[in-house]
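Trainee: Sharing a sequence plus its predicted fold:
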Amino acid sequence: MSPTIAVLALQGAFIEHEQRLQSLGCAAIELRQAADLERSFDGVVLPGGESTVQAKLLHDLGMFEPLRQRIAEGLPALGTCAGLILLADHFRTLPVTVRRNAYGRQLGSFHAEGCWENTNEAIPLTFIRAPRIEALGPGVEPLVTLNDAPVAVRHLNQIGAAFHPELDSDNCLYEAFLERVA
């Protein structure tokens, strides 16, 4: 049976994540209000966008604490760009230190190739006003590096990425997330 993945759909690039998950055989549902958290799902994607706006909306809609608690209790989570900031700075479930917009503002957006899990396998990376992962806490493993610096990490049930995997054709990050779901 294919997994059902919830995508936070309050703001940001959620449709692209839904389309990618569906192309990988998953059912995708949107989280837009507190009642949506009552639906059955096997993992959650926190998309790029504006982390401050997303956190405020999560609080205003009564979704923040229930979602944070489910992730803390082991719900597999993939946070990209703003989603990484949500996991690290707002939910405080991913033990990394991030710096917002560290790769530049909108005009400083760029494409690069990173290395997957200490291999020579290159994967495409798209950075848009991206945060930088500045420090890793205990048990955090780098998944993707760019110039020897981590740009995606894994910790227990969570994966956080500074880039936007939904905008490139590579599925490595989604597959790593879906391994957590399985």
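Mentor: Structure received.
Trainee: going forward, measure contacts between C-alpha atoms and count neighbours the same way
Mentor: Fine.
Trainee: In contact with the residue nearest the centre of the chain, which residues?
Mentor: Residue closest to the mean C-alpha point of the chain, counted by Cα atoms, centre = their mean, is residue 79 at 1.4 Å. Contacts were defined as Cα atoms under 8 Å, 6 or more residues apart in numbering; by that measure residue 79 touches 45-48, 85-87, 158-161.
Trainee: what about it, which SS state?
Mentor: Of the three states, residue 79 takes strand under DSSP: H, G, I helix; E, B strand; the rest coil.
Trainee: could you pull out the strands for the chain?
Mentor: When secondary structure is read from DSSP state E, the chain shows strands at 4-8, 27-31, 43-46, 77-80, 96-99, 110-116, 122-127, 132-136, 141-146, 149-155, 158-161.
Trainee: and those as TSV, adding distance to residue 56?
Mentor: Supplementary listing: these in TSV, determined by distance: least, Cα to Cα, whole Å:
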stretch	distance to residue 56
strand 4-8	13
strand 27-31	15
strand 43-46	14
strand 77-80	17
strand 96-99	19
strand 110-116	28
strand 122-127	24
strand 132-136	22
strand 141-146	29
strand 149-155	25
strand 158-161	20
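Trainee: got another, please set it beside the one above:
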Amino acid sequence: MLERAGARARPVRRVAELADVDGLVLPGGESTTMSRLLASFGLLDPLRERIRDGLPVYGSCAGLVLLARRVYDGRPDQHQLDGLDVVVRRNAFGRQVDSFETDLDIRGIDDGPVHAVFIRAPWVEKAGADVEVLARIPDSAEAGAAAERIVAVRQGRVFATAFHPELTGDGRLHRLFVRTVSELAADRETPAVGEGTAG
């Protein structure tokens, strides 16, 4: 998805690899495992520093959890990157069997709604004043307690969604992110975007 959006994608597992990218994607997965791996590979503080220095980052699902300032239902030893002034609830929509799909209107995305796939997804409980809410679950009878919950946010150059846009083939969110990276990487013809990995 990143390459189709015009970036050169590469995995990031080491500090030297992090230092060589213009943007970073924190993918879905298991946030507590990803948190432990960031710490054990020595990436936690360097990544926090790069985010503070303005590195564009996009987090989906577990990536949103990692980027949050605070997490409900997290583990006591779980590390946060504090890239977004949000409080997130892990697995807010329920277990794996409660995974679902819906269409969302997303601020900044043209040409109609984005089809969103939610898998053991979080939602944003609280967003700070500097956080732009990009999407909420539509208010409908089927939505129940999830109605109007925040599922996409942006704060400066940090984006996050509770869903997985890479699973649908719709590249609009990735293109929006790559445009943000490209604005800062004007010296490179093709910006390098890293993707954090779970191992």
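Mentor: That came in fine, so what should we check first? Just so it is clear, the model here is predicted, and its values are computed rather than measured.
Trainee: and of the strands of the first structure, who's closest to residue 174 of the first structure?
Mentor: Taking Cα to Cα, strand 77-80 is the member of those nearest to residue 174 of the first structure, at 8.3 Å.
Trainee: In the second structure, what range does that closest one match?
Mentor: Across the second structure, the stretch matching strand 77-80 of the first structure (TM-score structural alignment) is residues 57-60.
Trainee: Please point out which parts of the helix of greatest length in the second structure sit buried.
Mentor: Scanning the second structure for the helix with the most residues, using DSSP state H, yields helix 172-184. If you call a residue buried by 16 or more other Cα atoms under 10 Å, then helix 172-184 of the second structure has these buried ones: 172-175, 177-182.
Trainee: what's the burial count for residue 41 of the second structure?
Mentor: When counting by other Cα atoms under 10 Å, one arrives at 12 neighbours for residue 41 of the second structure.
Trainee: Surely it touches residue 17?
Mentor: No - contact criterion Cα atoms under 8 Å: residue 41 of the second structure and residue 17 do not qualify, at 11.7 Å.
Trainee: if we can go back for a sec, after superposition, how close is the match of strand 77-80 of the first structure to the first structure?
Mentor: For stretch 57-60 of the second structure, the mean distance to aligned residues of the first structure following superposition is 0.3 Å (mean Cα distance after the TM-score superposition for the first structure).
Trainee: counterpart of stretch 32-47 of the second structure in the first structure, which residues?
Mentor: Counting by TM-score structural alignment, stretch 32-47 of the second structure pairs with residues 52-67 of the first structure.
Trainee: quick one: terminal-to-terminal distance for that stretch?
Mentor: As for stretch 52-67 of the first structure, its first-to-last residue distance stands at 16 Å under the measure Cα to Cα, to the nearest Å.
Trainee: How about stretch 90-108 of the second structure?
Mentor: Here the two ends of stretch 90-108 of the second structure are set 26 Å apart, with distance taken as Cα to Cα.
Trainee: Mind listing what's buried along that stretch?
Mentor: Of the residues in stretch 90-108 of the second structure, those buried by neighbour count under the rule 16+ other Cα under 10 Å are 90-93, 104-106.
Trainee: so what's the closest residue in space to residue 80 of the first structure that isn't next to it in sequence up against?
Mentor: When the adjacent residues along the chain are set aside, residue 80 of the first structure lies closest to residue 161, with 4.7 Å between them (Cα to Cα, 6 or more residues apart in numbering). For residue 161 of the first structure, the set of contacting residues under the criterion of Cα under 8 Å, 6+ apart consists of 78-81, 84, 151-153.
Trainee: quick one: residue 161 of the first structure from residue 84 of the first structure, how far?
Mentor: Where residue 84 of the first structure is concerned, residue 161 of the first structure sits at a distance of 6 Å (Cα to Cα).
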